[in-house]
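*Asks:* predicted structure and sequence below. I'll ask about it afterward.
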Amino acid sequence: MQERSDVILERRTRTAGEEWFMSADDILDKNVINPQGDDLGEISDMRIGFPEGKVTYLVLRYGGVLGMAAKRFAIPPEAVIYRPGDDNFVVNIDKRRLDDEPGFEEDLWPREADYGLIQSAGTITPPTREEAEAMKREETPPPEVVTTERIETRPRRR
């Protein structure tokens, strides 16, 4: 006599903090500014790497007139800040840097993003009293929780 249990239901529940997704139509032609509010241009294209299928970089089109003589820069997607409802993406790049750099040619796309364009956030300092109070008032998203529930049948006899 052999006993065995059959798993008749395995349910996995996942809860996580808020995530935002955008379609390519929402990303392309979106204006880009830096934290100082300088206009850096717009997202004109994106590059997807395979076999991973992940966005390798966004193409920032800067300068030019009616798209002519514009420079193109490969911006890492993780350097782009977006908050739902904003009209602009924010990227920490000095506008003068874009003036000085050549960018890339239309027919010579780079294989990866140019991380050298992104300015570091600088020295991190403790928040002011007002900033600390504001942080306390903001709700933090719940941590991701994954639970698995297994329901088994009674042992079966053979």
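*Replies:* Alright, I've got the coordinates. Numbering: from 1, shown residues only.
*Asks:* CA atoms for contacts and neighbours, from now on please.
*Replies:* Will do.
*Asks:* so residue 149 touches residue 10, yeah?
*Replies:* Yes: distance between residue 149 and residue 10: 5.8 Å, which falls inside the contact criterion (CA atoms under 8 Å).
*Asks:* show me the contacts for residue 38.
*Replies:* residue 95 (CA atoms under 8 Å, 6 or more residues apart in numbering).
*Asks:* do the same with the one 10 residues further on
*Replies:* By CA under 8 Å, 6+ apart, the contact set of residue 48 is 54, 55, 56, 57.
*Asks:* in which helix or strand would I find it?
*Replies:* Assigned by DSSP states H and E, residue 48 falls within strand 39-49.
*Asks:* same check on residue 99?
*Replies:* Applying DSSP H and E, one finds residue 99 within helix 95-100.
*Asks:* and here is the other one:
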Amino acid sequence: MSDPPASGTGPGTGPGNDPATGPARARRLISADKVEGTAVYNRAGEHLGTIDTLMIDKVTGRVAFAVMSYGGFLGIGESQHPLPWSVLTYDTDRGGYVVDLTREQLAAAPTHDTDDEENDLSDTHGRRVYDYYKAEPFWLDPG
């Protein structure tokens, strides 16, 4: 019978699995094109929609929004909802993102319409989105 591993030497630890440099770090990163099409669920496990695109701040490089398609059927009647990136949590079991929203909250949420200047994710509209979700704005310095 072998002794239990010393603290910090079990699975997922050690020089090859350092969170900053090892394989765990590589698995944390994802290409933006692989995020597109990923399912979004609520905590109840209901499928809410899919990620269409990411909106990235050109100055800071931070992901500002994930624009999600919601509702409709075969692309007809869908609405586009910008979700602050910070409200999404990746769930490996589901293979998708999870948000703390009901369908009713999402239906009432701000939308994104590239043809509507009031809904173009400008600074003003972006603030409305972040206020609605009570999320920490991406443009604030985290340090």
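*Replies:* Structure's in. What do you need? Everything quoted here is computed from the prediction, not taken from an experiment.
*Asks:* buried members of the contacts of residue 48 of structure 1 into ChimeraX, please.
*Replies:* Filtering the contacts of residue 48 of structure 1 down to the buried ones (16 or more other CA atoms under 10 Å) takes a single ChimeraX command:
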select :56,57
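*Asks:* which of the contacts of residue 48 of structure 1 fall in helices?
*Replies:* Nothing among the contacts of residue 48 of structure 1 maps onto helices, per DSSP state H.
*Asks:* tell me which two of the contacts of residue 48 of structure 1 sit farthest apart.
*Replies:* Distances among the contacts of residue 48 of structure 1 were taken as CA to CA; the most separated pair is 54 and 57, at 9.0 Å.
*Asks:* ok, the spatially most central residue of structure 2 - contacts?
*Replies:* Taking CA atoms, centre = their mean, the centroid of structure 2 lies closest to residue 88, which sits 3.6 Å from it. Neighbouring residues of residue 88 of structure 2 by CA under 8 Å, 6+ apart: 97, 98, 99.
*Asks:* which residue ranges of structure 2 form helices?
*Replies:* Taking DSSP H as the test, the helices found in structure 2 are 23-28, 32-35, 103-107, 123-133.
*Asks:* need these in TSV with mean neighbour count and distance to residue 116 of structure 2, can you?
*Replies:* Output for the helices of structure 2, formatted as TSV (neighbours: other CA atoms under 10 Å; distance: least, CA to CA, whole Å):
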stretch	mean neighbour count	distance to residue 116 of structure 2
helix 23-28	12	35
helix 32-35	12	25
helix 103-107	14	18
helix 123-133	16	11
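*Asks:* mind checking which of the ones you listed is nearest residue 93 of structure 2?
*Replies:* Taking CA to CA, helix 23-28 is the member of those nearest to residue 93 of structure 2, at 14.7 Å.
*Asks:* can you find the partner of the residue nearest to the centre of structure 2 in structure 1?
*Replies:* Aligned counterpart of residue 88 of structure 2 in structure 1: residue 80 (TM-score structural alignment).
*Asks:* what's the counterpart of residue 150 of structure 1 in structure 2?
*Replies:* Counting by TM-score structural alignment, residue 150 of structure 1 lines up with no residue in structure 2.
*Asks:* map the contacts of residue 48 of structure 1 onto structure 2 and name those still in contact.
*Replies:* Retained in structure 2 by both residues aligned by TM-score structural alignment, their matches' CA atoms under 8 Å are the following of these: 54, 55, 56, 57.
*Asks:* shouldn't the last one be in contact with residue 75?
*Replies:* Yes: under the criterion of CA under 8 Å, residue 57 of structure 1 is in contact with residue 75, at a separation of 5.3 Å.
*Asks:* common neighbours of those two, please.
*Replies:* residue 113.
*Asks:* can you count the residues close to residue 41 of structure 1?
*Replies:* When neighbours are defined as other CA atoms under 10 Å, residue 41 of structure 1 has 20 of them.
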